[in-house]
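Asker: no sequence on hand, only this structure:
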């Protein structure tokens, strides 16, 4: 089953809708929808928008699940000269702005860094990470970066203060109420990927502080 087909069928189950009901609501035949999401027919962007509207998700989420690389205009974004493409995407997904998203993620990471220092937090990572990690595939560099973070966290030679930073990113992946739901492949892992990047930034700052402290001693 392809990613688009999996995403559409998952959304249908969540809404207790049948393919026939989706066809009626969109005005697209069941046969056409089935062939398009299964990759047996060329993806029609207008059809994709209609399906997304009925299922209550951003059209770009279905477009990306179909493996399309689209600019803002082609998927129905309004063009604004004072918005970056990232802010346009976030606005379309119902998120105020890039700084707002980073601020929300940063607050979550701080909370999870404290939780990681408890036995409960560490046990949760040990039990839940392999399960959730095994459930996702095909979201590019994000998985590689996530695995690297987990590998560093589990290494015995990783300094304790760095382990808690690393663990905060893992706990975000496991526990956070996502700004973008994970079932919107692959856009749903955008905030998780940003969290991992922010973990790397926090690690770099922590290491810089250690170096500066060492030089000053």
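Answerer: That came through, no problem. All of these numbers come straight from a predicted model, not from anything done at the bench. Numbers count the residues shown, from 1 in each chain.
Asker: CA atoms for contacts and neighbours, from now on please.
Answerer: Fine.
Asker: roughly how far apart are residue 33 and residue 59?
Answerer: Shown here: residue 33 relative to residue 59, a distance of 15 Å by Cα to Cα, to the nearest Å.
Asker: and the helices in this structure, which stretches?
Answerer: Taking DSSP state H as the criterion, the chain contains helices spanning 3-14, 19-26, 30-37, 45-55, 59-65, 85-92, 98-116, 119-133, 141-154, 160-175, 190-216.
Asker: got the contact list for the most centrally placed residue in the chain?
Answerer: Centroid-nearest residue in the chain: residue 189, 1.0 Å away (criterion: Cα atoms, centre = their mean). When contacts are counted by Cα atoms under 8 Å, 6 or more residues apart in numbering, residue 189 touches 139, 180, 181, 182.
Asker: pretty sure the second one sits against residue 91.
Answerer: No. Under the contact definition of Cα atoms under 8 Å, residue 180 does not touch residue 91, with a separation of 11.6 Å.
Asker: higher neighbour count, the two?
Answerer: The neighbour comparison of residue 180 against residue 91 (other Cα atoms under 10 Å) goes to residue 180, with 18 against 15.
Asker: how about the more buried one: what's its closest non-neighbour residue?
Answerer: Leaving aside its chain neighbours, residue 180 sits nearest to residue 188 (5.0 Å; criterion: Cα to Cα, 6 or more residues apart in numbering).
Asker: output the helices of the chain in JSON lines; the columns should cover distance to residue 71.
Answerer: JSON lines is the format used below for the helices of the chain (distance: least, Cα to Cα, whole Å):
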{"stretch": "helix 3-14", "distance to residue 71": "19"}
{"stretch": "helix 19-26", "distance to residue 71": "24"}
{"stretch": "helix 30-37", "distance to residue 71": "21"}
{"stretch": "helix 45-55", "distance to residue 71": "12"}
{"stretch": "helix 59-65", "distance to residue 71": "10"}
{"stretch": "helix 85-92", "distance to residue 71": "9"}
{"stretch": "helix 98-116", "distance to residue 71": "18"}
{"stretch": "helix 119-133", "distance to residue 71": "30"}
{"stretch": "helix 141-154", "distance to residue 71": "21"}
{"stretch": "helix 160-175", "distance to residue 71": "28"}
{"stretch": "helix 190-216", "distance to residue 71": "17"}
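Asker: take a look at this one as well, against the first:
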């Protein structure tokens, strides 16, 4: 029932967006290359929009993809906001989202994220790594266009990194999380948006947990 409710709410939102832009379903079909009948079913709450649909709608209607993602009933933000929850519970939730998305078939594991973080920790100690963080963080934040605990925590980490507030080992941890977020090719590539940022949220959580332990 909840899924049906989300589909209905999203359908109403999509109908309003089309009205605001004076677009017909047929025109949206031409722009997105999604069958008109499919769009009609989504608008009427008879079908849930998948991630490919949402990506195309966002591009054509100039709406933040994350907004549509949430409106359609996907629960990525719930995963991001569990900054103090059991990390393995979040991993299980991510696996569920990935399994239902049909856009990412590789195995996701916390070990792969930890290995990436270790590599980026080493890279953050180089001049090139530091420059990447200083020159690319703000632009990446703007491109993501999101708010909430995930982004807020990243901004806090960035301020600590740029001000050098912390021990050398803490700065390395912070740098690893920032580079994981900035560099698009990680465990789940960022171009598979918004799923591509699920592992970034986990990476930030792992780094934060390690900082607390220190």
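Answerer: That came in fine, so what should we check first? The structure presented is a predicted model; accordingly, all values stated were derived computationally and were not measured.
Asker: quantify their similarity with the TM-score.
Answerer: After superposition, the two chains reach a TM-score (TM-score structural alignment, normalised by the length of structure 2) of 0.60; 164 aligned residues with a Cα RMSD of 3.8 Å.
Asker: got any residues that touch both of residue 180 and residue 91 of structure 1?
Answerer: Shared contacts of residue 180 of structure 1 and residue 91, defined by Cα under 8 Å, 6+ apart, are absent.
Asker: tally of neighbours for residue 35 of structure 1?
Answerer: Residue 35 of structure 1 has 14 neighbouring residues, counting by other Cα under 10 Å.
Asker: map the residue nearest to residue 180 of structure 1 across to structure 2 for me.
Answerer: Matched to structure 2 by TM-score structural alignment, residue 188 of structure 1 sits across from residue 196.
Asker: and the gap between that match and residue 7 of structure 2?
Answerer: 23 Å.
Asker: of the two, who's got more company?
Answerer: residue 7 (24 against 19).
Asker: was I right about that one contacting residue 41?
Answerer: No. Between residue 7 of structure 2 and residue 41 there is no contact under Cα under 8 Å: 9.6 Å.
Asker: give me the common contacts of these two.
Answerer: Common neighbours of residue 7 of structure 2 and residue 41 (Cα under 8 Å, 6+ apart) are residue 47.
Asker: name the nearest residue to residue 50 of structure 2, sequence neighbours excluded.
Answerer: Using Cα to Cα, 6+ apart, the closest residue to residue 50 of structure 2 is residue 101 (7.2 Å).
Asker: is it true that that neighbour touches residue 48?
Answerer: No. Counting by Cα under 8 Å, residue 101 of structure 2 stays clear of residue 48, with 11.8 Å between them.
Asker: between the two, which is the more surrounded one?
Answerer: residue 48 (22 against 15).
Asker: any idea how far the more buried one is from residue 139 of structure 2?
Answerer: Relative to residue 139 of structure 2, residue 48 of structure 2 is positioned 32 Å away (Cα to Cα).
Asker: surely the residue nearest to residue 180 of structure 1 touches residue 194?
Answerer: No. Using Cα under 8 Å, residue 188 of structure 1 makes no contact with residue 194, being 11.3 Å away.
Asker: what's the neighbour count on residue 57 of structure 2?
Answerer: 24.
Asker: what residues of the helix or strand encompassing it count as buried?
Answerer: Per DSSP states H and E, residue 57 of structure 2 falls inside helix 51-61. Across helix 51-61 of structure 2, burial judged by 16 or more other Cα atoms under 10 Å covers 51, 53, 54, 55, 56, 57, 58, 61.
Asker: show me what contacts the corresponding residue of structure 2 for residue 167 of structure 1?
Answerer: Using TM-score structural alignment, the partner of residue 167 of structure 1 in structure 2 is residue 175. By Cα under 8 Å, 6+ apart, the residues touching residue 175 of structure 2 are 120, 121, 124, 130, 133, 161.
Asker: among those, the buried ones, what's the ChimeraX command?
Answerer: Command for ChimeraX that selects the buried part of these, burial taken from 16+ other Cα under 10 Å:
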select :120,121,124,130,133,161
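Asker: pick out the most distant pair among the contacts of residue 175 of structure 2.
Answerer: 120 and 161 (14.0 Å; Cα to Cα).
Asker: from residue 193 of structure 1, how far off is residue 36 of structure 1?
Answerer: Counting by Cα to Cα, the separation of residue 36 of structure 1 from residue 193 of structure 1 is 29 Å.
Asker: next one: residue 147 of structure 1
Answerer: Where residue 193 of structure 1 is concerned, residue 147 of structure 1 sits at a distance of 12 Å (Cα to Cα).
Asker: compare these two (neighbour count), which wins?
Answerer: Higher neighbour count among residue 147 of structure 1 and residue 193: residue 193, with 20 against 14, using other Cα under 10 Å.
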